[in-house]
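Quick one: sequence and predicted model below, then my questions.
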Amino acid sequence: MPSISIKGKSMPESPIRKLVPYAENAKKKGIEVFHLNIGQPDIKTPDCALKAIKNNTIEVLSYSRSEGSEEYRQKIADYYSKKNINVTANDIIVTTGGSEALLFALGSITDPGDEIIIPEPFYANYNGFSTASGVNIVPVISKIEDNFALPPIEAFEKLISPKTKAILICNPGNPTGYLYSKEEIQKLAAIVKKHDIFLIADEVYREFVYDNAQHQSVLSDFGLENNAIIIDSVSKRYSMCGARIGCLVSKNKDVIATALKFAQARLSPPTFAQIASEAALETPQSYFDEVIVEYKDRRDTLINELAKIEGVKVAVPKGAFYCVAELPVDNADTFAQWMLEDFSLDNKTVMVAPAAGFYSTKGFGTNQVRIAYVLKKEDLIKSVEILKAAIKKYNTI
């Protein structure tokens, strides 16, 4: 029988999606499942984006340019200028989701066997993207006890080798919700310039920042014109996960020219989704103001409810819509699957994402879960009630 590649065997499962069959089986048994496992907002997609599709009169759904339409890229540049990110349309490659943007970035700056340093826990698919690109992740540990703050810069220095090509951060963070301060970005800027490597920043949650904090983009006044690469997406910002439109942004002309070759190889990003995404840029600030208030309220509700469960430790997020909670269970993977297969309260159960998959260091995060607070408050309260009952029962088995 033909054999599967070593790369294929090494490709990790998604901790966010691997338990879906168990959730579907629970639903078939009539059990309501509260999905806290995935960052799928329940916030309504802006009307302007939906109307751009409904009212469109295209007769031939043709290819777009490989780098994305010029009109859309110019409007993205205009959006960034309002965020103190001064780029042009030529500094932007439109991609099929932020995932493709990161794959293009890795393909443009790394060779097989090269290394990227990532503070962990990190977005689980970074493991998959790195495996697909033949890149080795070198983790630097951030801890729940420190609210997942940036580790000391000395920790990064110790890990840099001749094979190091980049430091990758997610800001605000997925899965932690951690928001990097200006001082932390300055420290990272100094180290990447010192070692002549790249700083890749996944900034897809830029709009979701709480407690009067400010988001710091790596392309805002840090002198990283040659070193910085931004990964971005419309998925979370406009509640348009299904559009699969993202972008790669860099003022480094070599990076853009190289990423464009990858973009040409896959032809072009989807035309209709670009139309919707271009229209979404007309979304008024009032939309985000309301969404931020809603998410902050949900965050506070979730954190307050989790604090009522004995033995639970939780980091308080400053952005995005996730938190990592440490549970008093022996194994979060086993526990999460058990909740879907064998537990319900009032015919309801909860689906969470086991956090071990958000680490590359074996044995880390085994009793942690990522919780996405993308449900309305009453559902979050009920979910934590179910979680509390589940923990109690699980620990008696």
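Perfect, thanks for sending it.

use CA for all of it now, contacts and neighbours both
OK.

Okay, Ala315 and Leu306: tell me how far apart.
Separation of Ala315 from Leu306 (C-alpha to C-alpha, to the nearest Å) stands at 11 Å.

got it, and Val209?
The spacing between Val209 and Leu306, counted by C-alpha to C-alpha, is 21 Å.

coming back round to it: can you pick out the residue with more neighbours from Ala315 and Leu306?
Remark: of Ala315 and Leu306, Leu306 carries more neighbours, 23 against 20, as counted by other C-alpha atoms under 10 Å.

another structure for you, compare them:
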Amino acid sequence: MPKISKKGLHMPASPIRKLTPFADKAKLDGKKVYHLNIGQPDIETPEGMLNAIKNIDFKVWAYTASEGTLVYRKKLTEYYNKLGYNITPDNILVTTGGSEAITIAMMTCLDPGDEVIIPEPFYANYNGFACQSDIVVKPILSYIENGFALPPISEFEKLITERTKAIIICNPNNPTGYLYSKEELDELKELALKHDLYIFSDEAYREFCYDGRSFISPMHLDGLEQNVVVMDTVSKRYSACGARLGCLITKNKEIWNAGLKFAQARLSPGMVEQIAGAAAVDTPDSYFEAVNKEYTHRRDTLASALNKMEGVFCPNPGGAFYVVAQLPIDNADKFCQWMLETFSYNNQTVMMAPATGFYSTPGAGQNEVRMAYVLNNDDLEKAMTCLNEALKVYPGRVVEAESKKAKAESF
């Protein structure tokens, strides 16, 4: 029998989805499963976006331009220039989800064997995208004790080699919820200019910043115009994950021109999605204000409940809709599977993502899980009650975690 490729063998499984068979089995057994494993918002998609689809009137469902329709790119320009990006439609490539924006950026800017530095834990699919492109991920650890702040620039310097070509940041961060400051981005700017590096800025959660804190993009930093590639998506800000509509933004024309060739190779982004995306730009500010208020409430509910549990520590995130929590457990993968396969409380259980899959460093994140606060507040409270009861009886509970929590809280 023919064998699959080495790349297929080495392609990592998603920590977000790999436990789905166990969740499905739990449901067949009659358990209620609270899905905190995946960033699928339950917030309603803006009405204008849905109405645009309902009112479509065309006779031929045709290809669009490989770079995206001009109508949609003009509307996107309105959105980004309102944020101070100072771009034109010719700076935008429309992509099939944010995922394609990331893969096109990698393939355009890096050769096989080139290295990209990523603070970890990081969005798990970066590992998969790098595998697809034969790129080497050089992880740099951030730590739960200080809320997963950007590691010192001196630590970045230690990793830079002649093959280093780029740094990826996700801001606000998935999976940690950390919101990078202007000072941290200024330090990255100086590093990128010193070593002539690209900065890939994953901004899927731009609209989700809490406690009055502001979002800063590398696009806002003078002098970085030729180094920055923004990767974005409508999935989160408009609660439209199924649209699979994203974009790549750069002021570097060499990147744009080369990226267009990759976009041409996959033909074009969808027509219907772009019609909906154009309408989405006119979503009123009141929509985002209400969403922000709701997610702030959910964050507070989840973080507070976690930190009240014995042996658990969870930093309070400044953005996105995720937390990474440290639990008194021996192995996150084993614990998350045990929750679905063995445990139930009042016939309920919780699905989480083991944090090991958000690290590239072997052995990192063994006692951490990522949770997405995308459920309503009542369900979050029930899920936390269930988790608390599970930790009391989990066979692999680790007592030493109690002291780790005290250390983190005093940091």
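The structure has been received and is ready for your questions. Everything quoted here is computed from the prediction, not taken from an experiment.

you'd agree Pro119 of structure 2 is up against Leu141?
Yes: with contact defined as C-alpha atoms under 8 Å, Pro119 of structure 2 counts as touching Leu141 (5.8 Å).

out of those two, which sits in the busier spot?
Using other C-alpha under 10 Å as the criterion, Pro119 of structure 2 and Leu141 rank with Pro119 on top: 24 against 21.

overlap in contacts of Pro119 and Leu141 of structure 2?
Common neighbours of Pro119 of structure 2 and Leu141 (criterion: C-alpha atoms under 8 Å, 6 or more residues apart in numbering): Pro151.

can you give me the strands in structure 2?
Secondary structure of structure 2, counting by DSSP state E: strands at 32-35, 92-95, 115-120, 136-141, 164-170, 198-202, 228-233, 246-249, 322-326, 348-351, 353-354, 368-372.

could you dump those strands to TSV with distance to Asp42 of structure 2?
Formatted as TSV, the strands of structure 2 follow (distance: least, C-alpha to C-alpha, whole Å):
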stretch	distance to Asp42 of structure 2
strand 32-35	11
strand 92-95	24
strand 115-120	27
strand 136-141	32
strand 164-170	22
strand 198-202	22
strand 228-233	17
strand 246-249	20
strand 322-326	14
strand 348-351	16
strand 353-354	18
strand 368-372	11
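
Could you measure from Ser268 of structure 1 over to Ala257 of structure 1?
Using C-alpha to C-alpha, Ser268 of structure 1 is found at 15 Å from Ala257 of structure 1.

More neighbours: the two, which one.
Between Ser268 of structure 1 and Ala257, Ser268 has the larger neighbour count (other C-alpha under 10 Å), namely 19 against 15.

Could I get the full set of helices for structure 1?
6-10, 20-28, 47-54, 70-81, 97-109, 125-133, 153-159, 182-195, 253-265, 271-280, 285-306, 332-342, 377-394 (DSSP state H).

In contact with the residue mapped onto Thr20 of structure 2 from structure 1, which residues are there?
Alignment note (TM-score structural alignment): Thr20 of structure 2 maps to Val20 of structure 1. With C-alpha under 8 Å, 6+ apart as the criterion, no residue contacts Val20 of structure 1.

please redo it, this time with the cut-off set to 10 Å
Ala26, His35, Asn37, Gln337, Leu340, Met351 (C-alpha atoms under 10 Å, 6 or more residues apart in numbering).

Distance of it relative to Thr361 of structure 1?
Counting by C-alpha to C-alpha - Val20 of structure 1 and Thr361 of structure 1 are separated by 24 Å.

can you pull the contacts of the residue nearest to the spatial centre of structure 2?
Against the mean C-alpha coordinate of structure 2, by C-alpha atoms, centre = their mean, the closest residue is Asn174 at 3.7 Å. Neighbouring residues of Asn174 of structure 2 by C-alpha under 10 Å, 6+ apart: 39, 120-124, 202-205, 319-324, 358, 370, 372.
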